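1. Okay, here's the prediction I keep looking at, along with the sequence it came from:
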Amino acid sequence: MSRFSVALALTLAGVAAAAAPADAALREFRSPTGKLACMFYSDERVPRQVRCEWRGGADRAVQLNETGKGRRIKITDTVFNPDAKPLAYGKSTTFGRLKCTSRRSGITCKSLRSGHGFTVSTTKQRVF
């Protein structure tokens, strides 16, 4: 994990910018075009969550944890990482009870526990 990723994860988690907790988990991915970027994160203080951003988002993102509803948030950092692995169209990735699927129309992330989630593209964001 790069220093940038650790610092970003700590900011995302809302904890002090120090060494990441020993049980911290972080995984980044992006759309094949690179216009959407997402990050899964958790540690002993922060439940599993996923956050996605889009190019031109004007400091906005969408976020979801395993038990809550998807929500729009204001951000001061970014999860865009050019080295993040692309999630091919039609493919899904999971992190605990969170599942994200990439489609040409955008990325949909859903909690398999609560049924809530979000869909994000560069032109439209929907939380449910």
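-> Structure received. Numbers count the residues shown, from 1 in each chain.
2. drop to CA atoms for contacts and neighbour counts, all remaining ones
-> Noted.
3. hmm, who's touching the strand or helix carrying residue 109?
-> With secondary structure defined by DSSP states H and E, residue 109 is part of strand 106-111. Outside strand 106-111, the residues within contact range by CA atoms under 8 Å, 6 or more residues apart in numbering are 31, 36, 50, 64-67, 97-102, 116-122.
4. Same check on stretch 97-105?
-> Contacts with stretch 97-105, where a contact means CA under 8 Å, 6+ apart, come from 31, 48-50, 65-66, 87-94, 107-113, 121.
5. Check it against this one:
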Amino acid sequence: MIILTKAAVCQTAAFAQEPPKGFRSPTGNIQCLFYDVSSVRCSIATVSNRLAHRPADCELEWGHDFGLEASSKEGEYLCVGDTIADDYPVLPYGESARHGAVTCRSARKGVTCTNIEGAGFELSRSLQRVF
């Protein structure tokens, strides 16, 4: 039996009406922001695994932010000096948010964002990967 609170129904309805500029996972650990016509940046606050190796040319924050554009052949790790954290609406588990050619799906195991080429990234506390 599934019980939806009034807030959950309103949040789900908001995604059905128009794409959000950003969203957060139900736990709040992952936040994503859509840019331009078809790109997304997601940030994961807490991870339990070892971060990917920092490239020598990155002197800023590394390993928690990921990006994807409509024409990308692979998602990418981002070297960033800012934050996208905001009070975005929750994207409930099992729901998707689409922005142009980029789609992000929320699941209990994390958030996966892909483009029409099949490239993207998958984020969870225990796994961060680009493909």
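-> Now that the structure is in, tell me what you want to look at. Computed from a prediction, not measured in an experiment: that's the story for all the values here.
6. Out of the contacts of stretch 97-105 of the first structure, which sit inside strands?
-> Among those, the members found in strands (DSSP state E) are 49, 50, 65, 92, 93, 94, 107, 108, 109, 110, 111.
7. Filter those residues down to the buried ones, PyMOL style.
-> To isolate the buried ones among these in PyMOL, judged by 16 or more other CA atoms under 10 Å, type:
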select buried, resi 49+50+65+107+108+109+110+111
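8. Let me know the closest of the ones in strands among the contacts of stretch 97-105 of the first structure to residue 80 of the first structure.
-> Nearest to residue 80 of the first structure among these, counting by CA to CA, is residue 50 at 13.2 Å.
9. what's the aligned residue in the second structure for the closest one in contact with, if anything?
-> In the second structure, the residue matched to residue 50 of the first structure (TM-score structural alignment) is residue 40. Neighbour list for residue 40 of the second structure: 32, 33, 34, 67, 68, 69, 102 [criterion: CA under 8 Å, 6+ apart].
10. Which residue lies closest in space to the fifth one, excluding its sequence neighbours?
-> Meaning residue 68 of the second structure. residue 75 (5.0 Å; CA to CA, 6 or more residues apart in numbering).
11. Then the third one?
-> Distances taken as CA to CA, 6+ apart place residue 40 nearest to residue 34 of the second structure, at 4.4 Å, with adjacent residues excluded.
12. how far away is the one you found from residue 66 of the second structure?
-> 8 Å (CA to CA, to the nearest Å).
13. Skipping adjacent residues, who's closest to the residue mapped onto residue 108 of the first structure from the second structure in space?
-> Using TM-score structural alignment, the equivalent of residue 108 of the first structure in the second structure is residue 112. Counting by CA to CA, 6+ apart, residue 112 of the second structure lies nearest to residue 122, which is 4.3 Å off, once chain neighbours are set aside.
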